[in-house]
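**Student:** fold the following and give me the result.
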Amino acid sequence: MAGTIAAVSALGMTAVLGGCGITGGSGDVTLKLVAADYGDSAANSSKKYWDKLAEEYEADHPDVRIDVSVYSWNDVDRKVREMVAAGDPPDMAQIGAYADYAAKNQLYKADDLLSIPVQADFVGQLASAGQVKGVQYGMPFAASTRVLFYNKTLFAKAGITPPESWDDLAEDAEALKAEGVKYPYALPLGPEEAQAETLQWMLSGGGGYTDSVDGYGIDSPENIDTFSWLKNDLVGKGLVGPVAPGELNRADAFAAFAKGQVGMLNGHPSLMKIAESKGVKYGMVPMPGKGGPSKSTLGVADWMMAFRANGHRDQVGDFLDFVYSEKNVLAFSREYDLLPVTSSASGTMAASEEDRHLRPFLEELLTSELYPVGKTSWADVSAQVKQQIGKAVAAGGSPSGVLGHLQAAAGRAESAE
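**Tutor:** Below is the predicted model of the structure:
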């Protein structure tokens, strides 16, 4: 849901609480936290979650005050940038990216803050994605994965079963097209969130954004094969609907699915509520791969980080240990249909009937691959992908040419780090 869950991004709205610095006597400390809003109304604003958490923590720590400002995803990253530029960073920020601040030596290392049990409890892939050159600065706060959603009613009408491989998906799309389905497979490669759909398909073909030594590998043979197949076997055969993939945004694809106009598309947990609210009967299966179910899927995480400028390391670390308790991680994940970032909370969720609707996504988390968010160049590369990748599958487009162009741009961005 953007590399953010919001852009689940995406994984907002706007609500703001005030902020101030040190208060009271020498033993009293106010910790400033800027956080993103995962709610879609005042009723479920993240402000309520943080208010409750702060109240509980302060009750046991009378010498510490937690002062939280909550902003929509449209504003929160910019707000933090402005605070840092003005020389007044918050103690903690829960936002979409950490690498720029880590590269400028502005953040505490996670192991300078968290107790060993808490740091060791992070899901492995998420902890690794929070590292820059082997050191963890980004602490995962919320996670999501993607699965293939399909419309059960349309599939029954076409007499088909959910796909396991690319060939299955193309055959199902042909059958759906024959039944007059508007979007047999919705392929959103538009500028809203093309980097997500792109990575999902790259992984299904055995590729990805990076190579085995963590350099960019956008124009790898695997990725070129994947986009050549998309261009020739899906887009070229009219199986993706009336809107060119490069002009189709994720939000529009989700809305079309909720109207019963889409046979299949990749989705994250929020699509469940969107579909259910419109009465669409849907199923979910792992992303089809080149020769069977994909061995890896897209994972997305949002991040907590702690700035060094104000000191308060011990107080920040103690508060974050509380934030990452199993109870609090589960409460946040359940409120917003997200995946826990800790192994303990993930285990509880996997065993809970209350959370059974999230199991397909939870099962994908352990084999997920995240964007290369530890690279400060990723923001530029992601922006280039959003603008260019749709051309790779367009009529007259060249997958190898477009991916080669993106690889060259990525190399320039990385050399500038």
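**Student:** drop to CA atoms for contacts and neighbour counts, all remaining ones
**Tutor:** Fine.
**Student:** and the helix or strand hosting residue 254, how far out from the chain middle?
**Tutor:** Assigned by DSSP states H and E, residue 254 falls within helix 250-258. Offset of helix 250-258 from its chain centre (C-alpha atoms, centre = their mean, to the nearest Å): 18 Å.
**Student:** how far off centre is the very next helix or strand once past that helix?
**Tutor:** Downstream of helix 250-258, the next assigned helix or strand under DSSP H and E is strand 262-267. Mean-position distance between strand 262-267 and its chain equals 18 Å (C-alpha atoms, centre = their mean).
**Student:** angle of strand 262-267 against helix 250-258?
**Tutor:** Here the directions of strand 262-267 and helix 250-258 differ by 140 degrees (axes from the mean of the first three to the mean of the last three C-alpha atoms, to 10 degrees).
**Student:** residues touching the helix or strand that strand 262-267 is followed by, excluding its own?
**Tutor:** Toward the C-terminus, strand 262-267 is succeeded by helix 270-277 as the next helix or strand (DSSP H and E). Helix 270-277 has contacts (C-alpha atoms under 8 Å, 6 or more residues apart in numbering) with 8, 254-255, 257-258, 281-282, 337.
**Student:** what about 7 Å?
**Tutor:** 254, 258, 337 (C-alpha atoms under 7 Å, 6 or more residues apart in numbering).
**Student:** want to put them side by side, so please do this one too:
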Amino acid sequence: MTRKAGRRAMRPMAAVAAAGLLALVSACGGGGSSSGGHGSVEGSKITLSVQAGLVPQFKKYAAAYEAAYPKRKITVESLPDDATQYVQQLVTERLGNKLPDVLMNVDYAANQLADGNITLDISDRLKKGDLGLKGSNFLPQFMGQYRPVSHPEEITGLPVSADSTTLFYNKTIFQKAGVTEYPTADWTWDDLYRVATEIQQKTGGKYAGMSPTLGTGDQPAVYNPVIHAYGGYVYDPKTHKSGIGEPAAVKAWTKLLSAYGTASPKYSANAGSVAKFEQGQSAMAFSVRATVPTVKQTLKDDWDVQPMPKIDGKSTVGGGSYGLSISKSSHNQDAAWAFLAWFYQDNGGMKLAQATGQVVPPTQQGVDSGSWRQLPAPPQNEAAFAQDAKDAYLPAALPGKSAKVLSDSVIKAVQEVELQHRSVADAFGDAQKAVNQALASEK
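**Tutor:** The predicted structure is shown next:
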């Protein structure tokens, strides 16, 4: 169930092109509404498009759905895994009136797709609980990623998994380093750094104490909640401003960057050289439930998980999601809704999704008592994923091409601090200016 595109924003020129196409789509208007029927369910044929990496799994879901409802048919089609191409293809299909009935949505693109009249507002149906699918059943912060900034009363998608950051740790490396203090649910970031530094020093750098918290520079699922815990913000949709250079954020960046060269290896812009937990190169790392099957397959050491460490008693859990949406131009919205209602049932698609080991259902019931919690270990401490899903802080996405400017500006600031020894306040002060200029152009 891993989304290949991740949380990467679009490249500059592609962002401009996609933004232009989306503006054209929006100007053309869009048909359909959350209450529209547009055809019968029995005997229906609908199309469903997801990124290529997810096609094999969704074909299994489609086969199970057709087995449960033999008179209904689903064709699964492919969208590009690349984030830029993914958005552009949906825009092109909208202009040609060739959108699928159900499409994969992603947190970083949800605003664009909604403003471009690609995704349907399903808030009315969710309020009514049509076919048992109720909005109130979902974790609000994950549902919130599909509330467009321009129309927060709308809901244009449903998250597939509560993808939350969690602390992974390798007990075998701890033992090799002679360190017996394993992570606990009460750990602070100071505890994390202290033990990680001890491991790195005692092994002479053979093992990283932890994989770099910011990787090569840009990990929004990590820095957003840390900045929030310090009382700051990355983006405030009410003021349409970024605060990544404000004093509270500077404290957060200072904490995050202090790991390089102590708790983690020195900074490297080469992603291939970053210590990887699944390859047994680091004692600890922040990751998500979606990576568990890969870790189980590649890492033969003894490992487990704990909730994210805290700052001043505050959670620092981040995350993201991909979701499923109904297109505005679908000719059979009732049939598309019927599939979604089946997919999110505990004995429907969600049962199959949980069996992959990658999915924590984004519902209160699914988090607390879903079948994913009975899968074979490792990890043993499944409760950590449940706790972090509930605690996850998921901020509003930046609109349009400003998201790409944020990503580029953060990476640049990190490199200036680590490689050019520029002050954190100066580097991120300039980064904030660049992002706010981009945000101003979005108005």
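**Student:** can you give me the TM-score here?
**Tutor:** The TM-score (TM-score structural alignment, normalised by the length of the first structure) is 0.79; 388 aligned residues with a C-alpha RMSD of 3.5 Å.
**Student:** hang on, the earlier thing: out of the contacts of helix 270-277 of the first structure, flag the one nearest to residue 239 of the first structure.
**Tutor:** If you rank the contacts of helix 270-277 of the first structure by distance to residue 239 of the first structure using C-alpha to C-alpha, residue 254 comes first, at 16.9 Å.
**Student:** tally of neighbours for the nearest residue to that closest one once chain neighbours are set aside?
**Tutor:** Spatial nearest neighbour of residue 254 of the first structure, chain neighbours left out: residue 271 (6.7 Å); criterion: C-alpha to C-alpha, 6 or more residues apart in numbering. Other residues within reach of residue 271 of the first structure, judged by other C-alpha atoms under 10 Å, total 19.
**Student:** against residue 337 of the first structure, how distant is residue 271 of the first structure?
**Tutor:** To residue 337 of the first structure, residue 271 of the first structure is 10 Å away according to C-alpha to C-alpha, to the nearest Å.
**Student:** cool, and residue 78 of the first structure?
**Tutor:** 25 Å.
**Student:** same check on residue 39 of the first structure?
**Tutor:** Residue 39 of the first structure is 11 Å from residue 337 of the first structure, by C-alpha to C-alpha.
**Student:** next: residue 171 of the first structure.
**Tutor:** Counting by C-alpha to C-alpha - residue 171 of the first structure and residue 337 of the first structure are separated by 32 Å.
**Student:** comparing the two, which residue is more hemmed in?
**Tutor:** Between residue 171 of the first structure and residue 337, counted using other C-alpha under 10 Å, residue 337 has the larger neighbour count: 20 against 17.
**Student:** just give me the match in the second structure for the more buried one.
**Tutor:** Matched to the second structure by TM-score structural alignment, residue 337 of the first structure sits across from residue 358.
**Student:** what about its match, which SS state?
**Tutor:** coil (DSSP: H, G, I helix; E, B strand; the rest coil).
**Student:** number of nearby residues for residue 238 of the second structure?
**Tutor:** If we define neighbours as other C-alpha under 10 Å, then residue 238 of the second structure has 7 of them.
**Student:** could you pull out the helices in the stretch 151-300 of the first structure for me?
**Tutor:** Along the stretch 151-300 of the first structure, counting by DSSP state H, counting those that start in this stretch, helices occupy 152-158, 166-178, 194-204, 221-229, 250-258, 270-277.
**Student:** got a list of what residue 179 of the first structure touches?
**Tutor:** Applying C-alpha under 7 Å, 6+ apart, the residues near residue 179 of the first structure are residue 158.
**Student:** what of residue 282 of the first structure?
**Tutor:** Residues counted as contacts of residue 282 of the first structure (C-alpha under 7 Å, 6+ apart) are 149-152.
**Student:** to which residue of the second structure is it aligned?
**Tutor:** Aligned by TM-score structural alignment, residue 282 of the first structure pairs with residue 303 of the second structure.
**Student:** leaving out chain neighbours, which residue sits closest to that match?
**Tutor:** Nearest residue to residue 303 of the second structure in three dimensions, chain neighbours excluded: residue 170, at 4.4 Å (C-alpha to C-alpha, 6+ apart).
**Student:** against residue 272 of the second structure, how distant is the one you found?
**Tutor:** Distance from residue 170 of the second structure to residue 272 of the second structure, counting by C-alpha to C-alpha: 20 Å.
**Student:** kindly confirm my reading that residue 31 of the first structure is in a strand.
**Tutor:** Yes: the assignment for residue 31 of the first structure by three-state DSSP puts it in a strand.
**Student:** quick check: it touching residue 93?
**Tutor:** No: using C-alpha atoms under 7 Å, residue 31 of the first structure and residue 93 do not qualify as a contacting pair, with a distance of 10.8 Å.
**Student:** tell me which of the contacts of helix 270-277 of the first structure is nearest to residue 82 of the first structure?
**Tutor:** For the contacts of helix 270-277 of the first structure, the minimum distance to residue 82 of the first structure (C-alpha to C-alpha) is 30.3 Å, reached by residue 337.
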